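J.: sequence and computational prediction follow.
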Amino acid sequence: MEQQHHTSPQDKKWWEEPNRLLLINIREGDEHKLVPEELVANAQKFDATAFSLNGGGIVAFYDTKVLDHPKSKSLGDRDLLADVIPVAHREGLKVLARIDPSCASKIHSEKHPEWFSRDKDGNMYPVSGHYVTCPNGGYYNEYMLLIVRELLENYDIDGMWNNHGKFSAWDTGTCYCNNCRRIFKEDSGFDIPMEEDWKDPIWLTFNEWRYKQIAKWIKKVHDLKNQIKPEVVWTAAVQLMESWDFSRPGGWDVDYWIEHQDVITVECQRRYTVPWWPGAQAKYLQTNAPDKPRWMTASYFYPWWRVYSAPEEENRFWLAQQFAFGTSTWLHINGGYSDYFDRRGYKPLQEVMNRQGRWAEYFDDAKSVAKTALVYSRFTMDNYAGDSPEKKYLDHFRGYYLALIENHIPFDILSDKFLCSKNLDKYSVLILPNTACMSDDSAEAVRKFARDGGTVITTFETGMFDEMGKKRDKPLFEEAFGGEYLGYTRDNLKSSYANIEIRDDEMLKGIGDTDILPNDGSMVLFRPDASRTVPLTLIPPVQAHAGSTISIPEYSLIDVTTDHPILSYGGYGEGKTVYFSNQMDLLFYRYGFRDLGMLLANAVWAGLGEAADIIVSAPENIEIAYVSQSERKLVHLINYPVGIHLNTGWRRPGQTIIPAKDITVKLKIENLTKVRLLNSNLTLEPKYVNGWAEVTVPELSDHEIVVFE
């Protein structure tokens, strides 16, 4: 697949401009508290350009005429959309109506039982006095379209967005309704497996089918909207990567939706996952949908405590990542009309969004100029990692992501479905972190990239399975790696080491005075040929006995080494391939050893070579974004808040933003006229050395943009 490219008209539509949005969810019972003028005035305090308001689906917050479409119980004779939209438009704000097809009332379940999801015993899934509906049923494909039509034809809405249109809505189980059984049988020839089994090829086929069924519904709504009122924006919220437990059973894969939305929107609300999740999702959209406007929700609250504010320090860098990587913030405020609400986050978030408004010209049409691409593989996460997606795949991806952040290397995130020569040509380095599942066409594009002069970096079992998880007879990159796979892995390597064979190798730059590095986990046994460089080899576990986790102090002698390479690299065509045969990326993520992150980063720096055009010297908790506009280059500096690390199973949010001082930024740039700091409002005097311009940022608070004119 290639990325979708669209030609924008000279005069942009409103949603193609930089936006700051509010997602306002009204609860049943709060309607009488809503005063349109006050709502709009509050939105203006955030410098919002648009906001969303409840439309219809579960309940209607407008004067619906669709049969059996229930109105909100406290709505009375009000019509919130009719009340609010004129006031918003008078003040220059756009309004989106929210629809939610995820569940319906018991009245519908009695009249149309075929509309609803069923468990394997044929029972409906109850949620909050309603029942979960099926994306293959008539509620989604007929009834919701009546609601969409009514909203488009009767209200001057500027946009419409879909919330929670998915299988297994609200954490319910797999759907075994007659519609799903029939359609899956017609499409695949198989019955739906009665148990979730990630080793069963039919289950994998069913899982992939769910993704494509949701995409069909997204397209159906988009087509209807374009028939009735094409000037209205249509978007459907989705989640990526860290929310696999939500997206996978729901059938959410944004790659299949890109061409069926006017704006690509992702949600980013859970806070117990990695702190760079907003940046990861924004990078993914920026890379794979470069010519589509992109929005991302950010919750004012914590997911399970919808009226309790997340810490200011966390929200600041959460929103900074979105902005830096080209995604407009859509701030989600739930329960704002409640009698019990935490208002402490309002003022700082108003400050952040007003700053985004002042910086809008530095957001508009800013394009990533990263020379490195990190591949994210949903096929690997599903069809290889199966019921252990974090341990077997995501921790690899997270580890390389973290190494790039901490070493301040700009990078994009490319979908495994978009691995083709056209999409790879702009990069110098391609990273495949345990990308076990890959199609033949994708693999050939990767090999061609290396043959044509690029550097390909891979880890562990990359290329050993096809895209649907079938083990290959011959790994895809054996020739490119310059050697021979021995056919098996070595596991249980706790207390093992990597032996440094070549101390001054470019891959070991900055490691210092040590003979060994820590190792663990598993590794693929691989025999490189004589042309390959092998800087690291395996030292087997040093243990008290097989299976122990530590050695006896008196007997902790390393007296056995091997020639099994942990790292090997060499030329391939005009380029280079680098192979970490162990789980180097996963180990860095789990243990955080700085040396392992340096190894991963050094492989990238070596691959970039003369193509490297930015060097930033800053603490590891500073993330950078490097983007370009027509007459300038921009370097975003984002300061992650810090705190005491605890191993609780919940990511403790950073509570303190510590100002960073004297950060140096070097760019390889010509015709430089001025360097400015937007947040600090300072002009900097660059130094010029061998074609590089260097400036020092005296102090970074939460977010700064260095503008090179």
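T.: Received, thanks.
J.: all contacts plus neighbour counts: C-alpha atoms, from now on.
T.: Noted.
J.: excluding its backbone neighbours, what's nearest D77?
T.: D63 (7.9 Å; Cα to Cα, 6 or more residues apart in numbering).
J.: isn't H5 up against A289?
T.: Yes: the criterion here is Cα atoms under 8 Å, and H5 meets it with A289 at 7.5 Å.
J.: quick revisit: just checking, the residue nearest to D77 touches K71?
T.: Yes: using Cα under 8 Å, D63 is in contact with K71, at 7.4 Å.
J.: can you pull the residues that touch both of those two?
T.: Shared contacts of D63 and K71, defined by Cα atoms under 8 Å, 6 or more residues apart in numbering, are absent.
J.: look at H5 and A289 and report which has more neighbours.
T.: The neighbour comparison of H5 against A289 (other Cα atoms under 10 Å) goes to A289, with 22 against 12.
J.: here's the one I want to compare it with:
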Amino acid sequence: MQVDSPSTERDLPRDSRWRLPYNILQTNLQDIDASMDAEAAADAVREYGADTWLLNAGGISSFYPTDLPFQTRNPLLGSRPSGDLFGDAVAAAKRRGIKVIARFDMSKVSARIAAAHPEWLYRSPAGRPQVYNTLSSACPSGEYYQERSLDVVDEVLDRYDVDGVFFNWFNFNERDYDEVMHGPCHCGACQEGFARFSGGRPLPADMKAPEFGLWRRYVSATLARLTAKIVDHVGSRGRDVGVILRRGAPIEYVEGNNAYRAMPGKEFWPHATAEAVSAQTSSRPGASVMVNCVAFIDPVYRMGSEQPEHFAQYLVQAVARGGNPSAYYFGAPGRLPMEWAVSAGREVMRFRSAHGELYRDLRPAATVGLVRPDHGSAAPGAYWDVLEEFRGLYLALLEAHIPFDVLPVDRLARLGADGALRRYGLVVLPDVGTLRDGAAAVDEYVHGGGTLLLTGSSGVGRDGALELASSPALQALVPVLSGEELRSTYVTDRPQPRAGEFHYSGPLIPVFGRYQRFAWKPGAEKTGAVLPRAPFGPPELSYGHIVGGDPGHVRSRFGSGRVVHVPWTVGRTYREFGKTDVRDHIVSVARSVLRVPVTADLPDSVEVIVGSSGRSTVVHLINHSGAGRRSYGPHLPVPGGRLRLVGEGARSRTATALVSGTPLRAEADDGDLVFELPALDLFEVVAIAPE
């Protein structure tokens, strides 16, 4: 079953207003906000630079007087003169020309509803429901999500002039608010559905089970079908009502939050927002992306405001990658002390609002595509390892000022069919594992003249067979070298004529993670060599490395294109050691097969993101110098720098730094066109146009 097949994916209508830029303020209300001043809240939306208001309608608590027996009215609505907070808010918004998005959360039901309909509930592998703070989790495979959610939406759309609908926590509840893993759902609907999907295989009990990757594909397929069902149901009304859901929706939902606490090793990934938005905008040009930017620390500390610079990063990364930002905080405006957190983000919102024409047509325009793995591509239990490889290469390209887009591995077939892969001069597959139906698209891309960079075991199927005809390899060899087998192992691209004397030329690059050995095709060009493991202790006996027979990387041709295979996890090595010689090693390999049209002379901590808008090239520069161990803090201003258009020295271009409002001076430098940049604070946006 294809998760993102044409039968489940929905684009926005060509004339939809949701194709235009929009800025959202989301007020996530609690029952105690039933008496909120709707007029003052609508003013706060406008003051923040937003033109759209997202607020609670139904689901766990209904903020309007619902008549549905499987909904629970907010018990405090009776204290409001109208008895209808949502209705009052819609009226206040419409008087100000503000669009309204109705928020629903169908993930949990009250004890009353759970007792009446136990078949709607999530069940653990042991058969137990998941109960948290008296609420029971519902399963998306069951009737509550599949049928009754449509009744709830209908009731709201029948009563109110709503512009959009949004479903929060639209997922299978494998983890609860305490970050306790309950495992894949084993309710009756999931047992039947997974059996049909998998051909009768048993449901996995946890993420280490062999069927877990298949379970994740079932989850994605189930949610994709449900998304399409909701979108079609809303669309049948003939109104331009935006539907915000997960992948496959006409408006795809992404969240920017500091969720490191839920990650293995509690590893903070500062680029999570830009990565997620890029994966959507690069693969779904017919959809819009809404980015929920969280102004509190995490679900456990919702009254603890986020660091202002961190919150602003969510918004900057979102808009730079073509997303529509949503500033999200708890409660009615002013009830909780969130002003400090959202203060810096306000300027980002207002900047985007002031440059609506530029952002209306903003599209990704990088010439490098970095493929992101998923649970389906990784071998069972190996997802976090392949994710580290991806992140290591992500950082290497970012720090080298090589602009790139993120491409989801499970959309490669669609990108190939749409011709979208052809716009990339280089596609990077960072140890993603199996490509499934994406392999043919990659081969076609290379055969037509593209360049492919592989690392690790990319393109090797679960059975060990090669999936890529374009690969320089004949076959993958066993065993794969990993873990302790790679201790004291190095790669070198330098000749080592004195290795027999234990005298070496540097750099010697440590190898960490995995080295996939291959038999290589005749004519493949091998570069460098592995220095296999030798004693590393005690110090007196730490010598003996010889030049082995395995290469550092291999090059070959396929059709009109080129392939470079680095058969080890250089990205994981960079993530593990953080050494610039590791980064520079893979960057030099990439640059040897790549012409980068736009780059910069700036510190490593400044990210360069390239897009296009009309006839203009749009370059976002993001200052990441404030990134710390667990969050962003105050950043260090960058006193100028240079933006470089490679090979464009003879052309005439005008450029303006829009944040500072500064026209940029241009000069030719060694065949390039170079623009002198003003001092960089949090971010800058440079618009470059032909004269």
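T.: It's in. Predicted model only: the values in this text are computed from it and were never measured.
J.: so what number do they get for TM-score?
T.: TM-score of the superposed chains, computed with TM-score structural alignment, normalised by the length of the second structure, equals 0.89; 653 aligned residues with a Cα RMSD of 2.5 Å.
J.: re earlier: secondary structure element for the residue mapped onto the residue nearest to D77 of the first structure from the second structure?
T.: Under the alignment (TM-score structural alignment), D63 of the first structure pairs with P65 in the second structure. Per DSSP states H and E, P65 of the second structure falls between elements, in no helix or strand.
J.: ok, now the one 3 residues further on?
T.: Counting by DSSP H and E, no helix or strand carries L68 of the second structure.
J.: what's the local residue count around it?
T.: Using other Cα under 10 Å: L68 of the second structure sits among 12 other residues.
J.: residue contacts, it?
T.: V152.
J.: go again using 6 Å as the cut-off
T.: By Cα atoms under 6 Å, 6 or more residues apart in numbering, the contact set of L68 of the second structure is empty.
J.: coming back round to it: measure the residue nearest to D77 of the first structure to G29 of the first structure for me?
T.: Separation of D63 of the first structure from G29 of the first structure (Cα to Cα, to the nearest Å) stands at 16 Å.
J.: okay, the two: which has more neighbours?
T.: The residue with more neighbours, out of D63 of the first structure and G29, is D63; 20 against 13, by other Cα under 10 Å.
J.: residue in the second structure paired with W277 of the first structure?
T.: Using TM-score structural alignment, W277 of the first structure pairs with A272 in the second structure.
J.: also V232 of the first structure?
T.: Per TM-score structural alignment, V232 of the first structure is aligned with V241.
J.: what of G326 of the first structure?
T.: Matched by TM-score structural alignment, G326 of the first structure corresponds to G322 in the second structure.
J.: on the three-state scheme, its match is what?
T.: Assigned by DSSP: H, G, I helix; E, B strand; the rest coil, the conformation of G322 of the second structure is coil.
J.: how many residues are close by G356 of the second structure?
T.: Residues near G356 of the second structure, counting by other Cα under 10 Å: 14.
J.: based on its surroundings, how many neighbours for the closest residue in space to it that isn't next to it in sequence?
T.: Nearest residue to G356 of the second structure, sequence neighbours excluded (Cα to Cα, 6+ apart): P21, at 6.6 Å. Using other Cα under 10 Å, the number of residues around P21 of the second structure comes to 25.
J.: tell me the counterpart of P21 of the second structure in the first structure.
T.: Match for P21 of the second structure (TM-score structural alignment): P18.
J.: ok so, going back, how much space between the match of W277 of the first structure and V406 of the second structure?
T.: Taking Cα to Cα, one finds A272 of the second structure at 11 Å from V406 of the second structure.
J.: those two: who's more crowded?
T.: V406 (24 against 17).
J.: does that one touch Q280 like I think?
T.: No: counting by Cα atoms under 6 Å, V406 of the second structure stays clear of Q280, with 8.2 Å between them.
J.: show me whatever sits in contact with both of those two.
T.: With Cα under 6 Å, 6+ apart, V406 of the second structure and Q280 have no common neighbours.
J.: ranges for the helices of the stretch 551-691 of the second structure?
T.: In the stretch 551-691 of the second structure, the segments counted as helices under DSSP state H, counting those that start in this stretch are 570-577, 580-591.
J.: tell me which of those helices sits most buried.
T.: helix 570-577 (a mean of 23; mean count of other Cα atoms under 10 Å).
J.: so what does that helix touch, helix or strand wise?
T.: helix 383-399 (3 or more Cα pairs under 6 Å, 6 or more residues apart in numbering; DSSP states H and E).
J.: pull out the buried residues from the helix it packs on.
T.: The neighbour-count check on helix 383-399 of the second structure (16 or more other Cα atoms under 10 Å) flags 383, 385-399 as buried.
J.: and for stretch 6-21 of the first structure?
T.: W15, E16, E17, P18, N19, R20, L21.
J.: tell me which of those fall in strands.
T.: Applying DSSP state E to the buried residues of stretch 6-21 of the first structure, the entries found in strands are L21.
J.: what's the closest of the buried residues of stretch 6-21 of the first structure to G159 of the first structure?
T.: Of all the buried residues of stretch 6-21 of the first structure, G159 of the first structure sits closest to W15, with 9.1 Å by Cα to Cα.
J.: isn't E389 of the second structure up against V570?
T.: No: E389 of the second structure is beyond contact range of V570, at 7.1 Å (criterion: Cα under 6 Å).
J.: quick revisit: nearest to G561 of the second structure, of the helices of the stretch 551-691 of the second structure?
T.: Across the helices of the stretch 551-691 of the second structure, closest to G561 of the second structure is helix 580-591 (Cα to Cα), at 14.5 Å.
J.: for the closest one, give me the average deviation versus the first structure.
T.: Following the fit onto the first structure, the mean deviation recorded for helix 580-591 of the second structure is 1.8 Å by mean Cα distance after the TM-score superposition for the first structure.
J.: okay, angle between that helix and helix 570-577 too, please.
T.: Relative orientation of helix 580-591 of the second structure versus helix 570-577 (axes from the mean of the first three to the mean of the last three Cα atoms, to 10 degrees): 160 degrees.
J.: looking at the first structure, where would I find the counterpart of helix 580-591 of the second structure?
T.: With TM-score structural alignment as the criterion, helix 580-591 of the second structure aligns to 594-605.
J.: any idea which helix or strand carries Q71 of the second structure?
T.: Applying DSSP H and E, one finds Q71 of the second structure in no helix or strand.
J.: how many other residues sit next to it?
T.: The burial count for Q71 of the second structure: 22, using other Cα under 10 Å.
J.: equivalent analysis for D463 of the second structure, please.
T.: Count around D463 of the second structure with other Cα under 10 Å applied: 7.
J.: how close does it get to L643 of the second structure?
T.: Distance check for D463 of the second structure against L643 of the second structure: by Cα to Cα, it reads 47 Å.
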